[in-house]
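> requesting a structural model of the entry that follows:
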Amino acid sequence: MPKLLPVLGLALLALASGPSGAHAQSADLVLCDRIAADPSDPDKPSDIKGVTEIAPADIPTAIRFCKQAAGAARRALFELGRAYAANKQMAEAIAAWRRAADKGSTSAMVELGVLYATGAGMTKDEAQARKLFERAAEAGNPRGVSNLAALGGSGTSSADPARARDLLAKAAETNPEAQYQLGLMLAEGKGGPQDDVAARAMFEKAAGQNHPGALERMGAFAEQGRGGAKDRDLAKSYYQRAADLGDQDAKKALKRLECPFVLKDKRGNLVSNLCF
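Take a look at the predicted model:
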């Protein structure tokens, strides 16, 4: 396993840093975090960036070490669920997320809520999705707040987009995911007036903490001149940083910037991009 050695080195360094560090987290948990942590997970250690998608080559390693660490930390259970989902083992992913949610993982609650809301991998149940999003939102998870607002309809006051803005604004003081989610609401005019300047400020704040989605949005805002100056070079820089972190929309945007002209057939379907 070519990727295992450098990651294992990091784990051994973490354990060698001192007795308290060794007791705090095992090598299995360090490895699990390094290759399977979600950037938006509130349980994620601050020194771990996380990955938007687990690299295909890392999936077997993630399953192995996250499974071994699952008894030590609820975030390892959540990350094990991510690894199973990446491997298209949805029954195992759901089981891991249920266990993590039972232990208080708000990220696992959100993932289960999304599955219930969409009917992916389980029977569609909007009421159950709402309960899970509410639990996550009440615990301060930004995705729980935004997903609850998106679900809309009847329910607690948290389902009100205006209320969601208030909750996100509080969390956005320190949390990059909340900054990103609040930026989206401001940009789209959900829960209050549209405000591109404020949205750009939120995206910029989250981008400063290497949030992939916020970096991509900053690229789009700079490219379009929304909420501030129009700057193609700056847009490209933001897109590149987001793409380096695995953001697929940013990768597409980079190609569009580099190859702005397209050839289409008679039906209007894309045939090829022209690069100059």
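
> okay, CA-based contacts and neighbour counts for the rest of this
Fine.

> and the helices in the stretch 151-276 of the chain?
For the stretch 151-276 of the chain, helices defined by DSSP state H, counting those that start in this stretch occupy the ranges 161-171, 176-188, 196-207, 212-224, 232-244, 248-258.

> just the buried residues of the last one, please?
Same thing as helix 248-258. Judged by neighbour count (16 or more other Cα atoms under 10 Å), helix 248-258 contains these buried residues: Gln248, Ala250, Lys251, Ala253, Leu254, Leu257.

> quick revisit: would you turn the helices of the stretch 151-276 of the chain into JSON lines with distance to Val114?
Shown next, in JSON lines, are the helices of the stretch 151-276 of the chain (distance: least, Cα to Cα, whole Å):
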{"stretch": "helix 161-171", "distance to Val114": "17"}
{"stretch": "helix 176-188", "distance to Val114": "16"}
{"stretch": "helix 196-207", "distance to Val114": "23"}
{"stretch": "helix 212-224", "distance to Val114": "18"}
{"stretch": "helix 232-244", "distance to Val114": "24"}
{"stretch": "helix 248-258", "distance to Val114": "20"}
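
> structure for this one too, so we can compare:
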Amino acid sequence: MMKRCNCGQAAGIGWKWLVLEAVICCAAPTVLPAAVSPSAAGRQDGVIVDPAVSSPGARLQQTSELFKKDASPERVEQLLKANELFNRGVCYFVGRDGERDLPAAIAAFKAAADLGSVFARYNLGVIYSEGLDVPVDYAAARHYYELAADSNFADAQYNLGVMCGQGLGGEPDFTAAAGYYQAAAEQGHLRACHNLGVLYYYGRGVPQSYEKAREYYQIAAENGDPRAQYKLGQLFRYGKGGPADDTAAFHWYMQSARQNEVCAQVALGQMCCSDVFGKPDYEQARQWYELAAKQGCGEGWYGLGVIYLNGLGVEVDMPQARRCFEQAALLDEPVAQYNLGVMNLTGDGGDVDRKRGVDLLKLAAESGCAAAQYALGCYYYNLTEGEPDYEQAFRYYRQAAEQGHANAQYHLGLLFFDGHGVGQDTGKALELFEAAAGQSLTQAQFTLGVIYAKGMCVAPDRDRALGYFNAALGPDRGREAFEHCLQSPREAAR
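Predicted structure coming up:
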């Protein structure tokens, strides 16, 4: 975690307790993409208008599937009629013989679907799920997709999987979704492989398995799916489903980022800022963050803000950092809202604006940013205009402490110890001090040393006291502080 620790001070106010965060949270895998994927090749608005282009090999497969069930002359004639009606529907849909006529197209597709046209059934599923000249009707869409899926049409199986997973036309059913994705994936449907990987990643409808998630992401990634490439990179980066491998992670991030997958661009920025390959490459990091920022990615803007804030490969530029955080905050990036809030309180990179600073911290805190919650606790604890607001301080310290924020645990302990904003509870205070000390917070270790040396609300325990002093200051200075504490008058632990 990179941090810029020595923040500037607003006139008359000490903000040394505020730390500008330089952390970028890793984006979690998305659960499911959209159900219909329009393609320039053989499709229009997601509707198949040229099966030979949109689904190469599928037309022959569907005909073969139908003939396996019934190859009688009557059936052959019926399928030829269905194909004629399907083509007529396509003409109406694209307007080849004049203006587009969607009602006529739907009527023709329905007639073809009744005679067994798999592509007509699929198209009707698209029309009803997308509301193309008809009200959106997910039940009807499911009906037609199911008819097409029964003929083993992978696109229909995939879209049914999405509808089941999202609860479109019924209750969410991840087990059914997994079944449809599996059927489509077995035919090489890359989006189905991707989504099956997502279900295994989260354990939705299937047993949770990072190994299976990695397997299905790999299939899609090797065939060029940028989302799967990014998520496969994540699994390699964090050692899920197999050993961690930064080289493999970088490779898959790069493949994905080159296809403009914004999460991969951010991930590359993070890796370039780290020392995983020896020396950080801040110039490359900045370039990847810039590409992500140009796509409207809050994390990209945030990463740029961190670079200018800390002078990573560039001169420290507080105004530019503030501008980058401003853009990220507008995109609801909580840690950027926190940093921008701090900068408004301190005046770093621009004017002091306490009201806006507090408002930004509250936005970040509401999104669960522990640093912002801690900062607000400190703000209300250290108010210089009027009396401190211990109740508000308690509220925000507790929120951050519950997330394991060591400084918040320590300061919440102080409130319990003194009975400020809450009834005095020295037992709870000790519990919080020890939690913070367990995270190597020097203040908490030193305070516990004083408490046990002097027997403040506990029986004196010199061995334990010396241990805490040594942890805080090292053996030599720790013993010196311990001996000084024993000789000094009894005083509050701070």
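
> TM-score for these two?
Comparing the two superposed chains by TM-score structural alignment, normalised by the length of the first structure, the resulting TM-score equals 0.60, with 230 aligned residues with a Cα RMSD of 4.5 Å.

> about what we covered before: go through the helices of the stretch 151-276 of the first structure and name the closest to Leu151 of the first structure.
Among the helices of the stretch 151-276 of the first structure, the nearest to Leu151 of the first structure by Cα to Cα is helix 161-171 (9.6 Å).

> buried residues, the closest one. List them.
Pro161, Ala162, Arg163, Ala164, Arg165, Leu167, Leu168, Ala169, Ala171.

> next, count neighbours for the closest residue to the last one other than its chain neighbours.
The shortest distance from Ala171 of the first structure to any residue that is not its chain neighbour, by Cα to Cα, 6 or more residues apart in numbering, is 5.8 Å, and that residue is Ala178. Burial measure for Ala178 of the first structure: 27 neighbouring residues, criterion other Cα atoms under 10 Å.

> and which of the buried residues of helix 161-171 of the first structure is nearest to Glu204 of the first structure?
Distances from Glu204 of the first structure to the buried residues of helix 161-171 of the first structure, taken as Cα to Cα, are shortest for Ala169 (15.0 Å).

> what sits closest to whatever residue of the second structure lines up with the closest one if chain neighbours are left out?
Aligned against the second structure by TM-score structural alignment, Ala169 of the first structure finds its counterpart in Glu290. If the residues on either side of it in the chain are set aside, Glu290 of the second structure comes closest to Gly300, at 6.4 Å by Cα to Cα, 6+ apart.

> list the contacts of Gly152 of the first structure.
For Gly152 of the first structure, the contact set (Cα atoms under 8 Å, 6 or more residues apart in numbering) comprises Ala159, Asp160, Pro161.

> ok, 7 Å please
Residues touching Gly152 of the first structure, when contacts are defined by Cα atoms under 7 Å, 6 or more residues apart in numbering, comprise Ala159, Asp160.

> over to Val30 of the first structure?
Residues touching Val30 of the first structure, when contacts are defined by Cα under 7 Å, 6+ apart, comprise Ala11.

> which SSE is it in?
With elements taken from DSSP states H and E, the one containing Val30 of the first structure is helix 27-36.

> flag every buried residue along that helix.
Residues Ala27, Asp28, Leu29, Val30, Leu31, Cys32, Asp33, Arg34, Ile35, Ala36 are the ones in helix 27-36 of the first structure that count as buried (16+ other Cα under 10 Å).

> ditto for stretch 302-317 of the second structure
Buried residues in stretch 302-317 of the second structure, counted by 16+ other Cα under 10 Å: 302-313, 317.

> re the thing from before, corresponding residue for the residue nearest to Glu290 of the second structure in the first structure?
Taking TM-score structural alignment as the alignment basis, one finds that Gly300 of the second structure is matched in the first structure by Ala178.

> whereabouts in the first structure does stretch 346-355 of the second structure align?
Mapped onto the first structure using TM-score structural alignment, stretch 346-355 of the second structure covers residues 224-233.

> give me the buried positions along that stretch.
With burial defined by 16+ other Cα under 10 Å, the residues of stretch 224-233 of the first structure counted as buried are Arg226, Gly227, Arg232.

> name the nearest residue to the second one, sequence neighbours excluded.
Looking back up the chat, that one is Gly227 of the first structure. Closest residue to Gly227 of the first structure in three dimensions, ignoring its sequence neighbours and counting by Cα to Cα, 6+ apart: Val197, at 4.0 Å.

> what of the last one?
Leaving aside its sequence neighbours, Arg232 of the first structure sits nearest to Glu223 (Cα to Cα, 6+ apart; 5.2 Å).

> quick check: that neighbour touching Lys236?
No. Judged on Cα atoms under 7 Å, Glu223 of the first structure makes no contact with Lys236 at a distance of 8.0 Å.

> hmm, back to that, so can I have CSV of the buried residues of helix 161-171 of the first structure showing distance to Ser146 of the first structure?
Output for those, formatted as CSV (distance: Cα to Cα, whole Å):
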residue, distance to Ser146 of the first structure
Pro161, 8
Ala162, 11
Arg163, 10
Ala164, 6
Arg165, 8
Leu167, 9
Leu168, 8
Ala169, 12
Ala171, 12
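
> so Glu21 of the second structure, which of the three states?
The local conformation at Glu21 of the second structure, judged by DSSP: H, G, I helix; E, B strand; the rest coil, is strand.

> host element of the closest residue to it other than its chain neighbours?
Using Cα to Cα, 6+ apart and skipping the chain neighbours, the partner closest in space to Glu21 of the second structure is Lys3 (5.5 Å). Take DSSP H and E as the rule and Lys3 of the second structure turns out to sit in strand 2-4.

> so what secondary structure elements neighbour that strand?
strand 20-22 (3 or more Cα pairs under 7 Å, 6 or more residues apart in numbering; DSSP states H and E).

> which elements pack onto the strand it packs on?
For strand 20-22 of the second structure, where contacts count as 3+ Cα pairs under 7 Å, 6+ apart, the packed elements are strand 2-4, helix 334-346.

> out of those, deepest packed?
The highest average neighbour count among those, using mean count of other Cα atoms under 10 Å, belongs to helix 334-346 at a mean of 29.
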